[in-house]
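Visitor: The following comprises the amino acid sequence and a computationally predicted model.
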Amino acid sequence: MDPLYVALSLYRRRHFDKCVDLCTLILEKQPLDQAAWCLKMRAMTQRVYVDDIDTEDINETDFLNENVVATAPRPGTSMRPATNSNTNNKGIGSRPRTSTGRPISGVSRPGTQSRPGSSVLDRLKTARPLTGHSARAIRLGTAAMFSQRDGPFIQISRLNISKYAKDKCLSKPLFEYMYYHEGDVRNAMELAVQATQASEFKDWWWKVQLAKCYVALNLLRDAEQQLRSALKQQQHFEIFLRLIRIYLRMDQPLSATEICRAALTVYPEDVSILTEMARLNEATGEMQASIKFYRSVVIEDAMNTEAIACIAVYHFYNYQPELALRYYRRVLAMGAHSAELYNNLGLCCLYAQQLDLVYVCFQRALDLATDPLIKADVWYNLSHLALGSGDIELALMCLNLCISCDPNHAAGYNNLGVLQHKLGRSNLAKAYLTTAMKHESDLQEAKTNLDLLTQT
């Protein structure tokens, strides 16, 4: 059987390691075989390929401060004030939030946590169709295609980028290999620029790739221009999503919402677009609209854990723990296991008076928690459980464990101050409350308690 045919079969079945090994054997016999060279390049790229749209972190530090024209933006025009307080929604303002600023729902959303190896240069997306060939024809390449056994597969410094940019069969796989596998944004952007010029600016795909390079270099306005131009040529799903993510990084939720609505006219019931709309409304404090879109997501995709968890959070903070418990049990039944999920299950069981399951859920949350901040939240919740049972000493121990896991836990210091005051230790109570105010000056409870202690 033809070895290249076997390699193609392995590629389609996603056996990328075996495909790379077989292509290597083919190239050892015929080093200038462009078909095997291209296939090996695609297999090596797909071996490390993940979706790079939803994994881009959007943190407070990413917002462009040079575009700020007012210190207090109008309500609904920025996502930053929504992460601090929300007084327009009943029961929502006191929600605990993650380090990225969104309420803890029990399920981690893609792109909300930074993990090793999750940078833009290490992330990849789904496969593009392999370039088809009508016959088994060997085309000879150049010396840059030679790869040493103990060296790199492709010597990018020796590539004639202008030549490959004009080759429609090799330019796109080569770009993905340079951008994703090698992480060489500079040469990948050079290839994208020349390929865009070679296509007379008519190929929308190259404009999207050029925008990706601009985003990697934090040139968001240039990326926006490229995506806008690509959107005029092709209303593709990926273009809408990438444009939304750019506006989110620039802290322009109104522009992102406008793009979402335009995308919904093209893809009316698409789950990803509906999810983006729900996230946007949640970030700007429009919880009713957010839950409406999350419910639409669940109707289209009943296995969407993010939407189910966010609906559960909404019901819990609107004094409906029984409904929240139903949604969290649904997430648990789908196989999701995390410390946040068991922590929220424990709280729902506590407020729904299912006391036999509370300790079991919190114990499971502590077993699964690897982040000290999550452990601190679990111990803080356990202190409330101890207070409910009248055990002040146990509550003190839980709060001490809370601040040992997270020395900046302002709510823990505040509650320690209250308990110390009840035990008659006023000086120690003032010290704890003062520490709470240092870590979170906007904590109203600590400010009120400290004023009362000062007056007495």
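Guide: Thanks, I have the structure now.

Visitor: Please make it C-alpha for all contacts and neighbour counts, starting now.
Guide: Fine.

Visitor: Pull up the gap between Leu227 and Asn400, please.
Guide: Distance of Leu227 to Asn400, computed by C-alpha to C-alpha, to the nearest Å: 51 Å.

Visitor: what do you get for Asp62?
Guide: Separation of Asp62 from Asn400 (C-alpha to C-alpha) stands at 34 Å.

Visitor: Use this one as the comparison:
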Amino acid sequence: MEIAMDPLFLAWSYFRRRKLQQCSDICTKILHDNPFDQAAWNLKTRALTEMVYIDEVDVDQEGIAEMMLDESSIAQVARPGTSLRLPGTSQGGGPTPAVRPMTQSGRPITGFVRPSTQSGRPGTMEQAIKTPRTASTARPVSSASGRLIRLATTLFEYIFHHENDVKNGLDLAAQATEHAQFKDWWWKVQLGKCYYRLGLYREAEKQFRSALNHQEVVDTYLYLAKVYQRLDQPVTALNLFKQGLDHFPGEVTLLTGIARIHEEMNNISSATEYYKDVLKQDNTHVEAIACIGSNHFYTDQPEIALRFYRRLLQMGVYNCQLYNNLGLCCFYAQQYDMTLSSFERALALVASDEEQADVWYNIGHVAVGIGDLSLAYQCFKLTLAFNNDHAEAYNNLAVLELRKGHVEQIGDLQSSYAAAQKAEDAFPEHVDTQQLLKQLREHFAVL
């Protein structure tokens, strides 16, 4: 004799096992028979929300509108060490920009993919249009701390995350805050999130500050720091993180936030120290391991960097970027037997044309190192076949053409000058390209 399982219990089972679509379908059947079942409504909205939920704590990238219509900026030229948009030179004996690759906005390339550090703030509208935007997040998706399991809170999260209806979400949060006599910290945080999404950063700051006065919560510190980073006030954000550490000693997310800001301001040595503090609390923290490994690589310590990347491999990280970094570390550590096999693995795991281009570029870089210029030339050509805006590949092709004596000002890439011009178009601030163009122009002036 079969005993039928209660549909709502089965739906909860699916929800706990992250089978969200099956959970939603069962709740729909329950509501078809009883439209006033609040438990089913609650569970269905939670399932639909979890399907599209992203961690709001991460600093998202600025779009073209925020770039061109920034009303929060007071001074056009910030003092050194006080702005994320003008990070300046490295501090504390870290690597120089000539050693560590930089983005077009002047930020150092980090060891871990984060939305706020991919392309930075484009300088012109043309660059903003050309710059690809990513929607990925660095931190894993997690549930917000202290979320109250009530129909009202579930409804808000459904409106905010699934429907992306910030205006109605703001109205609901405002009414709930008023109903709670302005004493519920959770609803004040939701108000702050809505204001932030609408670009009202000062109003968001007030709500987050008020929420902290009622209840000290780690997520509120992270949201408020996110506001200060968008307002380009990294020093205030750092002080806020340190204030949070006084209440939550050793909190990994706060330490990581401090390390990220130092890294974005090109203060690599301080960032590395904080990432080491992160590893003292959580020795499996992927971002900290990757960033420390990247820093060791760019400070001419490939053997130590190789240990960190192998640690990631032992932890189960298995992607193109990791094998790409392993290949470079093996090459500079003179472990040539592992170099090509690592790049082969990287090519087998590529997920986009940009990744394919980066791997071929690094293989070409290795080919230059071993003196096989013919292979290097083909690799850089393959790089441009997958990414036609790869400035470094254009620059290296220009150098190879210069070695061949092809310096004429002709329209294709069979001359050093034409390739260097392409590199300048793709990345106008690239130092090596500017030096090469200067050398070529001096050559034409002599002729």
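Guide: Yes, it's here. These numbers were taken from a predicted model, which means no experiment stands behind them.

Visitor: neighbour-wise, which of Leu227 and Asn400 of structure 1 wins?
Guide: Taking neighbours as other C-alpha atoms under 10 Å, Leu227 of structure 1 and Asn400 compare with Leu227 leading, 26 against 20.

Visitor: Tell me the counterpart residues of the longest helix along structure 1 in structure 2, please.
Guide: If you go by DSSP state H, structure 1 has its longest helix at helix 372-388. The alignment of helix 372-388 of structure 1 onto structure 2 (TM-score structural alignment) spans residues 353-369.

Visitor: List of residues touching the matching stretch?
Guide: For stretch 353-369 of structure 2, contacts defined as C-alpha atoms under 8 Å, 6 or more residues apart in numbering pick out 320-321, 324, 328, 331, 343, 346-347, 350, 373, 375-380, 382-387, 393.

Visitor: Could you list the buried residues of it?
Guide: For stretch 353-369 of structure 2, a neighbour-count test (16 or more other C-alpha atoms under 10 Å) marks 354-368 as buried.

Visitor: swap in stretch 349-365 of structure 1?
Guide: By 16+ other C-alpha under 10 Å, the buried positions in stretch 349-365 of structure 1 come out as Cys349, Leu350, Tyr351, Ala352, Val358, Tyr359, Cys361, Phe362, Gln363, Arg364, Ala365.

Visitor: Per the alignment, name the residue of structure 1 opposite Leu436 of structure 2.
Guide: Mapped onto structure 1 by TM-score structural alignment, Leu436 of structure 2 lines up with Asn449.

Visitor: I'd say that match and Tyr432 touch.
Guide: No - Asn449 of structure 1 lies out of contact with Tyr432 (C-alpha atoms under 8 Å); the separation is 10.6 Å.

Visitor: Look at these two and report which has more neighbours.
Guide: Using other C-alpha under 10 Å as the criterion, Asn449 of structure 1 and Tyr432 rank with Tyr432 on top: 23 against 19.

Visitor: who touches that one in this structure?
Guide: With C-alpha under 8 Å, 6+ apart, Tyr432 of structure 1 has these contacts: Tyr413, Asn414, Leu416, Gly417.

Visitor: Spit out the contact partners of the residue nearest the centre of structure 1.
Guide: In structure 1, the C-alpha nearest the mean C-alpha coordinate belongs to Gly111, at 0.9 Å (C-alpha atoms, centre = their mean). By C-alpha under 8 Å, 6+ apart, the contact list for Gly111 of structure 1 reads Asp54, Thr55, Glu56, Asp57, Ile58.

Visitor: Please name the nearest non-neighbouring residue to the third one.
Guide: Nearest residue to Glu56 of structure 1, sequence neighbours excluded (C-alpha to C-alpha, 6 or more residues apart in numbering): Gly111, at 5.3 Å.

Visitor: Tell me the secondary structure at the one you found.
Guide: On the three-state scheme (DSSP: H, G, I helix; E, B strand; the rest coil), Gly111 of structure 1 is labelled coil.

Visitor: separation between it and Ala369 of structure 1?
Guide: In terms of C-alpha to C-alpha, Gly111 of structure 1 sits 19 Å off from Ala369 of structure 1.

Visitor: Same check on Gly388 of structure 1?
Guide: According to C-alpha to C-alpha, Gly388 of structure 1 stands 24 Å off from Ala369 of structure 1.

Visitor: Would you mind measuring from the residue nearest to the centre of structure 1 to Asp54 of structure 1?
Guide: With C-alpha to C-alpha as the criterion, Gly111 of structure 1 and Asp54 of structure 1 are 6 Å apart.

Visitor: I'd like to know which of the contacts of Gly111 of structure 1 are buried.
Guide: Counted by 16+ other C-alpha under 10 Å, these give Asp54, Thr55, Glu56, Asp57, Ile58 as buried.

Visitor: Could you pull out the buried residues of stretch 317-332 of structure 2?
Guide: Residues 319-332 are the ones in stretch 317-332 of structure 2 that count as buried (16+ other C-alpha under 10 Å).

Visitor: ok, now which ones touch Asn396 of structure 2?
Guide: Counting by C-alpha under 8 Å, 6+ apart, Asn396 of structure 2 has contacts Phe380.

Visitor: That one matches what in structure 1?
Guide: By TM-score structural alignment, Asn396 of structure 2 lines up with Asn415.

Visitor: you'd agree that match is in a strand?
Guide: No - if the criterion is three-state DSSP, then Asn415 of structure 1 is helix and not within a strand.

Visitor: how big is the offset of the longest helix of structure 1 relative to structure 2?
Guide: Superposing on structure 2 and averaging over aligned pairs (mean C-alpha distance after the TM-score superposition for structure 1), helix 372-388 of structure 1 comes out at 2.2 Å.
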